[in-house]
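Asker: Any chance you could fold what I've pasted below:
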Amino acid sequence: MKKISAFLILLSIAFLAACGEDEGNSDSSNEKETINFGATAGPYSDMVTQAIAPLLEEKGYEVTNKEFTDYVQPNKALANGDLDANLFQHKIYLDSFAEENNLELSEVIVVPTAPMGIYSNTYDDFDSIEDGSTMGVPNDPTNLARALIVLEDEGLVTIKEDVDPLRASLSDIEENPKSLDFVEVEAGQLPRLVDSEDLAAVPGNYALAADMDLLDALALEDMPDDYRNRVVVNTEDTDAAFVEDIKEVIESDEFEEIIDEDFEGFGKPAWMEEE
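Answerer: Have a look, this model is predicted:
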């Protein structure tokens, strides 16, 4: 009996030790409970706090959101571990910044994005535009190309056939039937030109920052997905459970309902339109 009792005691100790090891393994494999987001102040910070964070919190996460006022620090903060994810940039900027700064960053999913619009306090529609009207456009290559694509879609200019529309400049305009007089300024100044010029091509984030209504535009761009903003994480985290959860909540019906209600005029990425 003593031998049996000793055996049972040893068996119990071994069982408890195994349980302790399992608990330890469970603790060590636990996924993060807090997700630290970063976004530029404005509509994309709002998207994190109003649409993404609440849905992640329903999954049990605590979500923080740090606002930035520039387009450099969010990626640097992500790369050095201060953030787990950010939302503020399109693919072209992401690829360029990551290459120039030797960072391993990857996109998770493209989100609805405020499109560039053609605004006017002078004209109510494109048919009434008079010859020689002034047109404010961005002076940076990326946003200028976007503006020209919108103008071409509306029949106001024609870009030379051998030119990549995503890299078009004013010198690449082949036809300008209204003889528009282009005024180039920094993109952030374009909302002011809606008052001082006949028309202005205003990127969505600057329009919203100036309290403009996207739906007041004469036309909104049919934005290529490369120009839409995306959630970005460190490449080493792409298979992490918290990243899968971020993707899942953005793909949810609840997320789209919030976008439709609180972010009117935002252009949806191809994956949402295909649903």
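Asker: When you work out contacts or count neighbours from here on, use the C-alpha atoms and nothing else.
Answerer: Will do.
Asker: helices and strands around the helix or strand where Ser45 lies, which ones?
Answerer: Assigned by DSSP states H and E, Ser45 belongs to helix 43-47. With contacts taken as 3 or more C-alpha pairs under 8 Å, 6 or more residues apart in numbering; DSSP states H and E, helix 43-47 sits against strand 85-90.
Asker: Touching, Tyr44 and Gln89? I think so.
Answerer: No. Taking contacts as C-alpha atoms under 8 Å, Tyr44 lies outside contact range of Gln89: 9.6 Å.
Asker: got the buried residues for stretch 26-39?
Answerer: By 16 or more other C-alpha atoms under 10 Å, the buried positions in stretch 26-39 come out as Ile35, Asn36, Phe37, Gly38, Ala39.
Asker: Switch these over to JSON lines; also include secondary structure.
Answerer: Listed next are the buried residues of stretch 26-39 as JSON lines, based on DSSP: H, G, I helix; E, B strand; the rest coil:
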{"residue": "Ile35", "secondary structure": "strand"}
{"residue": "Asn36", "secondary structure": "strand"}
{"residue": "Phe37", "secondary structure": "strand"}
{"residue": "Gly38", "secondary structure": "strand"}
{"residue": "Ala39", "secondary structure": "strand"}
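Asker: which one of those residues is nearest Lys178?
Answerer: Distance to Lys178, by C-alpha to C-alpha, is smallest for Ala39 among the buried residues of stretch 26-39, at 39.7 Å.
Asker: what separates the closest one from Ala53, distance-wise?
Answerer: 12 Å (C-alpha to C-alpha, to the nearest Å).
Asker: The structure of the following sequence is requested for comparison with the preceding one:
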Amino acid sequence: MSSTGSPNPDTNRTDDIDAAAANGASAVTSKKARARTRLIAAAIVAAIVVIGAVAYTLVRSNRAKGTTVVTVGLVGDSDEEIWKTVQQVLDSENAGITIETKSFQDGICANRAQANGELDLTAFQHYAFLEQEISDNGYELSPIGETYICPLNLYSDKYTDVSQFQAGDQVAIPSNATNTGRALKVLDAAGLIQLADNTKENPTVDDIVANPSGIDIQLVDSPSIVNLLPDYAGGITNANFIVDAGRSVSDAVFQMNPDASDPALKPYVNIIVAQTSKKDDPTYQKVVDAYHSKAVADIITSSYDGTYVPAFSY
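Answerer: The predicted structure follows:
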């Protein structure tokens, strides 16, 4: 009698044993995977605990040392070297103060941030700009120290001398009220226009009584002017924007002498500003005193190629 097609009991038992072994191996692998996952999770938790403990220790250490962080708002990056020097002076005096700078694209944003309590100090604007901002927005901000005066010059990618400007040439000047007035004074001094009264603090285009050069004055956002010089016959902008763009103040086709002692230029002296309620804070005064040091004056004089002129004594 043929046995073809009949089940083999020995084969069935072998298959059962193999299946059981496979299931057992799978179970062992699964247990190992779960154990490995638990170990990884435990390691992550331990790392977090260690990091937290270190951070807490550092914070507690800083508090024990009396370290105070003062956040200073700047416009652009050109003043970073100055504030590194201020930090060095503070460290040499064991003042327990750490300066943290925060850069903004323009002064309007920086003043808004300070008014909202996001900054301790700002150091980018002159008296006239601050006064205009307070008038426009009602900010309670006060100057607590002077820094430098920043030249506002006429630059051109097209001409090398102010006498080359022709009728119809477009000249870009800052659009904010205070720097519009200051730029018009530069054009007046250069002989391109004539103002009714060039001693007026904030003249406007309505104060132009003569335009012998025939130039076309365009009001443009100040930080943008340096990058738009190829599109204009000339442009007037702050020296710090020129430096930030990798240019030199000496490239100007017309420069005004930035004499910080000239009473007529007092509105354009740059200042350190605090919230009015904190203007007498002794920590802030230490920062101002560190700024008003020979080390900072030397950096301003030697490292900025005429970009700034110190407006303080030491």
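Asker: Just give the TM-score of the two.
Answerer: Here the TM-score for the pair of chains, by TM-score structural alignment, normalised by the length of structure 1, is 0.73; 243 aligned residues with a C-alpha RMSD of 3.1 Å.
Asker: picking that back up, mean shift between the helix holding Ser45 of structure 1 and structure 2?
Answerer: Here the mean offset of helix 43-47 of structure 1 against structure 2 after fitting is 4.0 Å, by mean C-alpha distance after the TM-score superposition for structure 1.
Asker: So what's the gap between that helix and the chain middle?
Answerer: 9 Å (C-alpha atoms, centre = their mean, to the nearest Å).
Asker: And that helix, what's buried?
Answerer: For helix 43-47 of structure 1, using 16+ other C-alpha under 10 Å, the buried residues are Pro43, Tyr44, Ser45, Asp46, Met47.
Asker: try stretch 197-207 of structure 2
Answerer: Buried residues in stretch 197-207 of structure 2 (16+ other C-alpha under 10 Å): Asn198, Glu201, Asn202, Pro203, Thr204, Asp207.
Asker: again, but for stretch 209-222 of structure 1
Answerer: Applying a neighbour-count criterion of 16+ other C-alpha under 10 Å, the buried positions in stretch 209-222 of structure 1 are Met212, Leu214, Ala217, Leu218, Ala219, Leu220, Glu221.
Asker: Likewise for stretch 187-194 of structure 1?
Answerer: Buried, per 16+ other C-alpha under 10 Å, within stretch 187-194 of structure 1: Ala187, Gln189, Leu190, Pro191, Leu193, Val194.
Asker: Next step: these restricted to helices.
Answerer: Within the buried residues of stretch 187-194 of structure 1, residues falling in helices by DSSP state H are Leu190, Pro191, Leu193, Val194.
Asker: Which residue ranges of the stretch 51-200 of structure 2 form strands?
Answerer: Secondary structure of the stretch 51-200 of structure 2 by DSSP state E, counting those that start in this stretch: the strands cover 68-75, 97-104, 121-126, 141-149, 152-155, 170-174, 194-195.
Asker: distance from whichever helix or strand comes after the last one to structure 1 after superposition?
Answerer: Scanning forward in sequence from strand 194-195 of structure 2 by DSSP H and E, the next helix or strand is strand 208-210. Compared with structure 1 after fitting, strand 208-210 of structure 2 has a mean deviation of 1.4 Å; criterion: mean C-alpha distance after the TM-score superposition for structure 1.
Asker: Spit out the contact partners of Ala217 of structure 1.
Answerer: By C-alpha atoms under 8 Å, 6 or more residues apart in numbering, the contact list for Ala217 of structure 1 reads Gly117, Ile118, Tyr119, Ser120.
Asker: and if you look at Ala233 of structure 2?
Answerer: Applying C-alpha under 8 Å, 6+ apart, one finds that Ala233 of structure 2 lies in contact with Ser156, Asp157, Lys158, Tyr159, Phe165, Asp169, Gln170, Val171.
Asker: Translate it into the numbering of structure 1.
Answerer: In structure 1, the residue paired with Ala233 of structure 2 according to TM-score structural alignment is Asp198.
Asker: Report the spatially nearest residue to Ile246 of structure 1, omitting neighbours in sequence.
Answerer: Leu56 (7.0 Å; C-alpha to C-alpha, 6 or more residues apart in numbering).
Asker: so what's the alignment partner in structure 2 of the one you found up against?
Answerer: In structure 2, the residue paired with Leu56 of structure 1 is Leu90, using TM-score structural alignment. Residues near Leu90 of structure 2 by C-alpha under 8 Å, 6+ apart: Gly96, Ile97, Lys286, Val287, Ala290.
Asker: May I ask which helix or strand encompasses the last one?
Answerer: Pointing back at Ala290 of structure 2 there. helix 282-291.
Asker: From the contact counts, what lies against that helix?
Answerer: helix 80-92, strand 141-149.
Asker: residues in structure 1 aligned with that helix?
Answerer: Using TM-score structural alignment, helix 282-291 of structure 2 pairs with 241-250 in structure 1.
Asker: Apart from its neighbours in sequence, what residue is nearest the residue nearest the centre of structure 1?
Answerer: Centroid check for structure 1 by C-alpha atoms, centre = their mean gives Asn229 as the closest residue, at 2.2 Å. Leaving aside its chain neighbours, Asn229 of structure 1 sits nearest to His90 (4.3 Å; criterion: C-alpha to C-alpha, 6+ apart).
Asker: And Glu184 of structure 1? What does it align with in structure 2?
Answerer: Using TM-score structural alignment, Glu184 of structure 1 pairs with Leu219 in structure 2.
Asker: Its match and Ser175 touch, don't they?
Answerer: Yes. Taking C-alpha under 8 Å as the definition, Leu219 of structure 2 is a contact partner of Ser175 at 4.6 Å.
Asker: Just the buried residues of the helix holding Ala290 of structure 2, please?
Answerer: Buried-residue list, helix 282-291 of structure 2, by 16+ other C-alpha under 10 Å: Thr283, Tyr284, Val287, Val288, Ala290, Tyr291.
Asker: and what of stretch 251-268 of structure 1?
Answerer: Within stretch 251-268 of structure 1, the residues that count as buried by 16+ other C-alpha under 10 Å are Glu251, Phe255, Glu256, Ile259, Phe263, Gly265, Phe266, Gly267, Lys268.
Asker: now stretch 92-101 of structure 1
Answerer: Neighbour-count burial for stretch 92-101 of structure 1 [16+ other C-alpha under 10 Å]: Tyr93, Leu94, Asp95, Phe97, Ala98.
Asker: give me every residue that touches Ile52 of structure 1.
Answerer: With C-alpha under 8 Å, 6+ apart, Ile52 of structure 1 has these contacts: Ile246, Val249, Ile250, Phe255.
Asker: Repeat the analysis, applying 7 Å as the threshold.
Answerer: Val249, Ile250 (C-alpha atoms under 7 Å, 6 or more residues apart in numbering).
Asker: What distance do you get for it to Leu166 of structure 1?
Answerer: 30 Å.
Asker: Tyr155 of structure 2 pairs with which position in structure 1?
Answerer: So, by TM-score structural alignment, Tyr155 of structure 2 is matched to Tyr119.
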